[in-house]
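Participant: Pasting a predicted model and its sequence here:
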Amino acid sequence: MNDLSDVAVLMPAFNGQADVERTLASLRETSMVHVLIVDDGSAPPIVAPAIGGMNIDILRMPKNGGIERALEAGMTALAARGIRYAARIDAGDLATPGRFAKQRAYMEAHPRVAALGMWTHVVSTEGAPLFDLTPPTEPAAIRRTMLARTCFTHPSLMLRVDAVIEAGNYRAQYRAAEDLDLLLRLMQRHDGANLPEFGLFYELNESGISATKRRAQVMSTLRLQLRYLRVTNPLDWAGVVKSVAHLLLPYRALRGLKARLLKPASSA
């Protein structure tokens, strides 16, 4: 039941050895965990730590090309190895125990689901709780609100590898929004869902993509919203307005507002 032989963790990494080791140490499953680290041109190169119950491979990119190309290369490599499910996580984030087994079991029971996320605790780089992300869980609700709000935490996803390849894989066409681009294409033919329980501690880092590439990310999101806009769905229009507001308002102000609105009940 907990066999993970057809699952591989897909983790891109760039110059973050300590973060890689901390994340891998958090992966607690009852079966062997297979990991593919895509080293995106790190200097010095990422080294695979020795961790019991874990088989770790490293795919080295010839130079730093960005997370989009690293994920594309990683997914292509997993497909070539016959891996069925890719479990995403980023260096610095932590998984809850048994996350991958729970996701695999759900996807085995729901063959129409090609992308399965989990609820997420957002924490500071020191581990302090900031807020929680509890997006919709059912495919119909996700499809309805997909362009209005973030319905998936990218590092919490488990993806069907064959469906990702069929949809065109990750790509660099929408910089810093490669996850939304992929998910929108996947959901043309498949479903997306979230397990209604917490599976990830997501580290909100001021040097992360959401902060350092914020304008590119918002512009890419806006382009995707306009491309997939359903003119009769008010929520799609609300998403466009939200993206325009994100272009106009400072990042720290938006982060502070989100933290106040989504603060966990335990810290209220």
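Facilitator: Yep, that arrived. Numbers count the residues shown, from 1 in each chain.

Participant: Only C-alpha atoms from now on, for both contacts and neighbour counts.
Facilitator: OK.

Participant: mind checking how far residue 77 is from residue 91?
Facilitator: 19 Å (Cα to Cα, to the nearest Å).

Participant: which one of these two has more residues nearby?
Facilitator: Neighbours were counted for residue 77 and for residue 91 using other Cα atoms under 10 Å; residue 91 has more, 23 against 15.

Participant: Quickly find the element holding the more buried one.
Facilitator: Secondary structure assignment for residue 91, by DSSP states H and E: no helix or strand.

Participant: hang on, it packs against residue 15?
Facilitator: No. Using Cα atoms under 8 Å, residue 91 makes no contact with residue 15, being 9.9 Å away.

Participant: the helices in the stretch 101-250 of the chain, which residues?
Facilitator: Per DSSP state H, counting those that start in this stretch, the stretch 101-250 of the chain carries helices over the ranges 139-145, 161-166, 178-186, 209-212, 214-227, 234-248.

Participant: Relative to residue 40, which of those is closest?
Facilitator: Ranking the helices of the stretch 101-250 of the chain by their distance to residue 40 (criterion: Cα to Cα) puts helix 209-212 first, at 14.5 Å.

Participant: List the buried residues for the closest one?
Facilitator: For helix 209-212, the neighbour count (16 or more other Cα atoms under 10 Å) marks residue 210 as buried.

Participant: Pull the number of nearby residues for the nearest residue to residue 225 once chain neighbours are set aside.
Facilitator: Excluding the flanking residues, the one nearest residue 225 by Cα to Cα, 6 or more residues apart in numbering is residue 147, at 5.9 Å. Other residues within reach of residue 147, judged by other Cα under 10 Å, total 28.

Participant: List the contacts of residue 147.
Facilitator: Residues in contact with residue 147 (Cα atoms under 8 Å, 6 or more residues apart in numbering) are 225, 229, 235, 236, 239, 240.

Participant: so what's the third one up against?
Facilitator: The neighbours of residue 235, taking Cα under 8 Å, 6+ apart as the test, are 144, 145, 147, 148.

Participant: then this one, side by side with the first:
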Amino acid sequence: MKFSVLIAVYAKELPSNLRQSLDSIFNQEMPPNEVVLVEDGPITQALEQVVMDYTIMYPELKVVKLEHNVGLGLALSEGLKHCSYDIVARMDSDDLSRPERFSKQAAWMELHPETDVIGSWVDEFSDDSSKIISTRRLPETHSELLRFSRYRNPMNHPTVMFRKKAVLEAGSYRHCPLFEDYDLWVRMMQHGAKFHNLQESLLLFRLTTQLFDRRGGRLYIRQELNFQRKMYHMGHITLSRLIVNCIVRTLLRLIPNGWRKFGYLFFLRR
């Protein structure tokens, strides 16, 4: 099965993180036929050097340069247009895919043509990828994920492999700050796409203090409440679920960062 990998990078990424991420992609048991790397606006000279090094080593690396920073959703939408194959695996520029990830997901997609999106759990780490802090486990079957999606994101975005055709039929990625993937999954479910999660961790996800900072504050609350209203207007959630979601999520975003981190690691990850 031939497939592409879609990854985006922007100026604030650390060059060392990008190197590790690309190494985890190219050192797979089942390497991709193509890697589409989107530069979301101008990047640093150090990042450009990393990209140049890997384009020399791996001719299957295709670079798409965007003149301005447009945000993750629109960057991925543009990158998807450059993916040559219908099967596309997502990856983030600071995470690490386990060596068996692509082979296991591709095998599932080949045996289950009804599946449009497949993901997995993730193991989360801080500085040392050998020291796992927590694991984000998600339901397995489509019916479970459909129910789960009414109050939480049903997929770990950097773990997914999907059918490009199904993504495009739902409208592809769009500008939905902080919720680009969740927004796409809901629209795909509305269009009848089928989801599945392998019940094992196939990716190492980098947790940073900045991540928890970004998930708090009034700006995040506004973005989140806007997205909850979108789900309601799409008919994905009921009015009562909208109200409950908005109350719970607003409280979570207003508590101190340390408490929010504790809640994520010791309640939402269990």
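Facilitator: All right, it came through fine. Only a predicted model underlies this, so the values are computations on that prediction, with no experimental measurement involved.

Participant: about what we covered before: let's have the contacts of residue 147 of structure 1 in JSON lines, adding distance to residue 45 of structure 1.
Facilitator: Shown next, in JSON lines, are the contacts of residue 147 of structure 1 (distance: Cα to Cα, whole Å):
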{"residue": "225", "distance to residue 45 of structure 1": "37"}
{"residue": "229", "distance to residue 45 of structure 1": "42"}
{"residue": "235", "distance to residue 45 of structure 1": "44"}
{"residue": "236", "distance to residue 45 of structure 1": "42"}
{"residue": "239", "distance to residue 45 of structure 1": "40"}
{"residue": "240", "distance to residue 45 of structure 1": "40"}
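
Participant: now the strands for the stretch 1-150 of structure 1?
Facilitator: 7-13, 33-39, 54-60, 85-88, 94-95, 113-123, 129-133 (DSSP state E, counting those that start in this stretch).

Participant: Please render those as CSV that adds mean neighbour count and distance to residue 264 of structure 1 to the earlier fields.
Facilitator: Formatted as CSV, those follow (neighbours: other Cα atoms under 10 Å; distance: least, Cα to Cα, whole Å):
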stretch, mean neighbour count, distance to residue 264 of structure 1
strand 7-13, 24, 27
strand 33-39, 23, 31
strand 54-60, 17, 33
strand 85-88, 26, 24
strand 94-95, 22, 18
strand 113-123, 24, 9
strand 129-133, 20, 5
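
Participant: thinking again about what came up before, quick one: what's aligned to the residue nearest to residue 225 of structure 1 in structure 2?
Facilitator: The alignment partner of residue 147 of structure 1 in structure 2, by TM-score structural alignment, is residue 150.

Participant: Identify the residue of structure 2 aligned to residue 25 of structure 1.
Facilitator: Residue 25 of structure 1 maps onto residue 23 in structure 2, by TM-score structural alignment.

Participant: Check residue 158 of structure 1 too.
Facilitator: Checking TM-score structural alignment: residue 158 of structure 1 goes with residue 161.

Participant: For that match, give its distance to residue 102 of structure 2.
Facilitator: Distance from residue 161 of structure 2 to residue 102 of structure 2, by Cα to Cα: 8 Å.

Participant: Likewise for residue 120 of structure 2?
Facilitator: Computed as Cα to Cα, the residue 120 of structure 2 to residue 102 of structure 2 distance reads 11 Å.

Participant: number of nearby residues for residue 184 of structure 2?
Facilitator: By other Cα under 10 Å, neighbour count at residue 184 of structure 2 equals 19.

Participant: got a list of what it touches?
Facilitator: 167, 170, 172, 173, 174.

Participant: Settle this for me: the third one is touching residue 77, isn't it.
Facilitator: By that I understand residue 172 of structure 2. Yes. Judged on Cα under 8 Å, residue 172 of structure 2 makes contact with residue 77 at a distance of 6.1 Å.

Participant: In terms of neighbours, single out the busier of those two.
Facilitator: Legend: neighbour count by other Cα under 10 Å for residue 172 of structure 2 and residue 77, higher for residue 172 (24 against 19).

Participant: circling back: what's the overlap in contacts for residue 161 and residue 102 of structure 2?
Facilitator: Contacts common to residue 161 of structure 2 and residue 102, judged by Cα under 8 Å, 6+ apart, are residue 89.

Participant: And the contacts of stretch 114-134 of structure 2?
Facilitator: 105, 109, 135-138, 155-157, 159-163, 166, 193-208, 265, 269.

Participant: Figure out the length between the terminal residues of it.
Facilitator: End-to-end span of stretch 114-134 of structure 2 (Cα to Cα): 31 Å.

Participant: The most far-flung residue of structure 1 relative to its centre and residue 253 of structure 1, how far apart?
Facilitator: Centroid-distance maximum for structure 1: residue 232 at 28.9 Å, with Cα atoms, centre = their mean. Taking Cα to Cα as the measure, residue 232 of structure 1 falls 31 Å from residue 253 of structure 1.

Participant: before we move on, what about residue 237 of structure 1?
Facilitator: Distance of residue 237 of structure 1 to residue 253 of structure 1, computed by Cα to Cα: 23 Å.

Participant: For the two, indicate the residue with more neighbours.
Facilitator: Neighbours were counted for residue 237 of structure 1 and for residue 253 using other Cα under 10 Å; residue 237 has more, 18 against 11.

Participant: Run through the residues that contact that one.
Facilitator: Neighbour list for residue 237 of structure 1: 148, 229, 231 [criterion: Cα under 8 Å, 6+ apart].

Participant: Around the residue nearest to residue 17 of structure 2 when sequence neighbours are not counted, count how many other residues there are.
Facilitator: Distances taken as Cα to Cα, 6+ apart place residue 94 nearest to residue 17 of structure 2, at 4.8 Å, with adjacent residues excluded. Neighbours of residue 94 of structure 2 under the rule other Cα under 10 Å: 21.

Participant: mind checking what residue 94 of structure 2 lines up with in structure 1?
Facilitator: Residue 94 of structure 2 maps onto residue 92 of structure 1 when the alignment is built from TM-score structural alignment.
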